[in-house]
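Enquirer: model the structure of this input:
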Amino acid sequence: MRVEQIAVFLENKSGRLAEITSILAEKNINIRALSVADTADFGILRLIVDKVEEAKQALKENGFTVGKTNVIAVEVPDQAGGLASVLKAVEKAGLNVEYMYAFVNKSGENAVLIFRFDDMDKAIEILQAAGFTILTGEQVCAL
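Expert: Prediction:
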C-alpha cells in the first residue's frame, strides 16, 4: 500500500530542474506527481515516476544525489473538503504529517493526496478504517 518516491537534491540555480526532467524524458520515464521544496541554496524534488529504479540510476549517473522513500497515496473526491476529511482522520489518531502534495486525476472526479507520516503503518491502518482508498504505486502510475 506504499508508493515509492524518489527525492533528488539539487542546487537552487537556473536550469537544474530542466536538466532533471530532460534526463527522465530521454529515458522515457513518466513523472506522475512531483513536489519541489527549496531553500536559498538547495532544493528537494520529490517525484513519483513509472520506473523508479531506472529514474534513480539515470539521475545518479548524471551526478545527482537521489534517495528513495515510501509515501502513501490517498484517493479522495475532487471537491471541497476532500483534504480536510483525511486530515481530520489522522489528527484524531495523533499522527503527524511530515509533508504532502496532491494531483488531480485526468477524469477530474478524484484527487490523489501524497502523504509522508511520522508513523506510516498506523496511517495506513487509520485511513483504511476510515474508508479511504489507499492506492498502490502501480495504480498511481496508471492514472
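Enquirer: from now on I want contacts and neighbour counts done on CA atoms only, so please keep to that.
Expert: Fine.
Enquirer: buried residues in stretch 11-24?
Expert: Of the residues in stretch 11-24, Glu11, Leu17, Ile20, Leu24 count as buried by neighbour count, 16 or more other CA atoms under 10 Å.
Enquirer: for the second one, give its distance to Asn70.
Expert: Read that as Leu17. The span separating Leu17 from Asn70 equals 22 Å under the rule CA to CA, to the nearest Å.
Enquirer: what does the last one give?
Expert: Distance check for Leu24 against Asn70: by CA to CA, it reads 20 Å.
Enquirer: can you check Met1 too?
Expert: As judged by CA to CA, Met1 and Asn70 stand 10 Å apart.
Enquirer: same check, this time on Val76
Expert: On the measure of CA to CA, Val76 and Asn70 end up 19 Å apart.
Enquirer: cool, and Phe64?
Expert: For Phe64 relative to Asn70 (CA to CA), the value is 19 Å.
Enquirer: next: Ile29.
Expert: Taking CA to CA as the measure, Ile29 and Asn70 are separated by 19 Å.
Enquirer: what's the nearest residue to Ala55 if we skip its chain neighbours?
Expert: By the measure of CA to CA, 6 or more residues apart in numbering, the closest residue to Ala55 outside its immediate chain neighbours is Leu24, 6.4 Å from it.
Enquirer: now the second one, please; I'll put the structures next to each other:
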Amino acid sequence: MQIQQLSVFIENKPGRLAEITEVLAEAGIDIRAISVADTSDFGILRVIVDKPKEAVAALKQHGMTVSLTNVIAVGIDDEPGAFSKAVRLLADEGFDMEYMYAFISRDKGKAFVIIRMNNGQKAAEVLKERGFDILSPETLYNM
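Expert: Now for the predicted structure:
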C-alpha cells in the first residue's frame, strides 16, 4: 500500500517553514512525519499528514507550490540489523531508492521508514511477503 506524501517547494529563508506549518495547523492538518532536503537557495519539504488532499488545497490557497507523491511506510523492529534486512531485500530485488526518512510512533518497539522508490507498490508487496509491516494510508494517517 502506498501513502501520499506532500512535497512542498520552499525558499531557504527564515520563517518559511513556520509559515507552512502554520497553514497546516490553521487547516486542522496533523503532521505525522517530516523531512527537509535543502540547497543554499531552496529546499523540498516532504511531509506525511493525516489529510493529504486537504493539506494540498490549503497550501495552494496560500500560493505555495506543492504536489502529492506516492511513498511506502515500512515498520521496522527496534533491534540491530532489522533495517539492514529490509534494505538488503529491496536491493536484492532490484528496487532503486530515491530517498528515505524515518519517524517513530507511539507503538513501542517500532520505527517507521518512509521510502520513495521506483515501483513502490511492488516493493511494498515484496516486503510484506517477507514479514515486514507495511502501513496502510488509513493506519498512518490515523496514528
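Enquirer: tell me how they score on TM after superposing.
Expert: TM-score for the superposed chains, counting by TM-score structural alignment, normalised by the length of the first structure: 0.95, backed by 143 aligned residues with a CA RMSD of 1.1 Å.
Enquirer: identify the residues contacting the helix or strand containing Leu6 of the second structure?
Expert: Element membership of Leu6 of the second structure, judged by DSSP states H and E, is strand 3-11. Residues outside strand 3-11 of the second structure that contact it (CA atoms under 8 Å, 6 or more residues apart in numbering): 16-17, 41-49, 52, 56, 64-73, 136-137.
Enquirer: with the first structure overlaid, report how far the helix or strand just after that strand is off on average.
Expert: Scanning forward in sequence from strand 3-11 of the second structure, with DSSP H and E defining helices and strands, the next element found is helix 16-26. Compared with the first structure after fitting, helix 16-26 of the second structure has a mean deviation of 0.5 Å; criterion: mean CA distance after the TM-score superposition for the first structure.
Enquirer: mind listing what's buried in stretch 120-135 of the second structure?
Expert: Here stretch 120-135 of the second structure shows Gly120, Ala123, Ala124, Val126, Leu127, Lys128, Phe132, Asp133, Ile134, Leu135 as buried, counting by 16+ other CA under 10 Å.
Enquirer: also stretch 57-68 of the second structure?
Expert: Neighbour counts using 16+ other CA under 10 Å place Ala58, Leu59, Val66, Ser67, Leu68 of stretch 57-68 of the second structure among the buried residues.
Enquirer: among the residues you listed, which ones are in helices?
Expert: The helices in this structure, assigned by DSSP state H, contain Ala58, Leu59 from the buried residues of stretch 57-68 of the second structure.
Enquirer: got the angle for the longest strand along the first structure vs strand 3-11?
Expert: For the first structure, the strand that runs over the most residues, judged by DSSP state E, is strand 65-77. Our comparison of strand 65-77 of the first structure with strand 3-11, counting by axes from the mean of the first three to the mean of the last three CA atoms, to 10 degrees, yields an angle of 130 degrees.
Enquirer: where in the second structure does strand 65-77 of the first structure fall?
Expert: On the basis of TM-score structural alignment, strand 65-77 of the first structure is assigned to residues 65-77 in the second structure.
Enquirer: can you list contacts of the matching stretch?
Expert: Counting by CA under 8 Å, 6+ apart, the neighbours of stretch 65-77 of the second structure from elsewhere in the structure are 1-10, 52, 56, 59-60, 82-83, 109-117, 120-121, 124, 132-136.
Enquirer: for PyMOL, write the selection for the buried entries among those.
Expert: Only the buried entries of the contacts of stretch 65-77 of the second structure go into this PyMOL selection, using 16+ other CA under 10 Å:
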select buried, resi 1+2+3+4+5+6+7+8+9+10+52+56+59+83+110+111+112+113+114+115+116+117+120+124+132+133+134+135
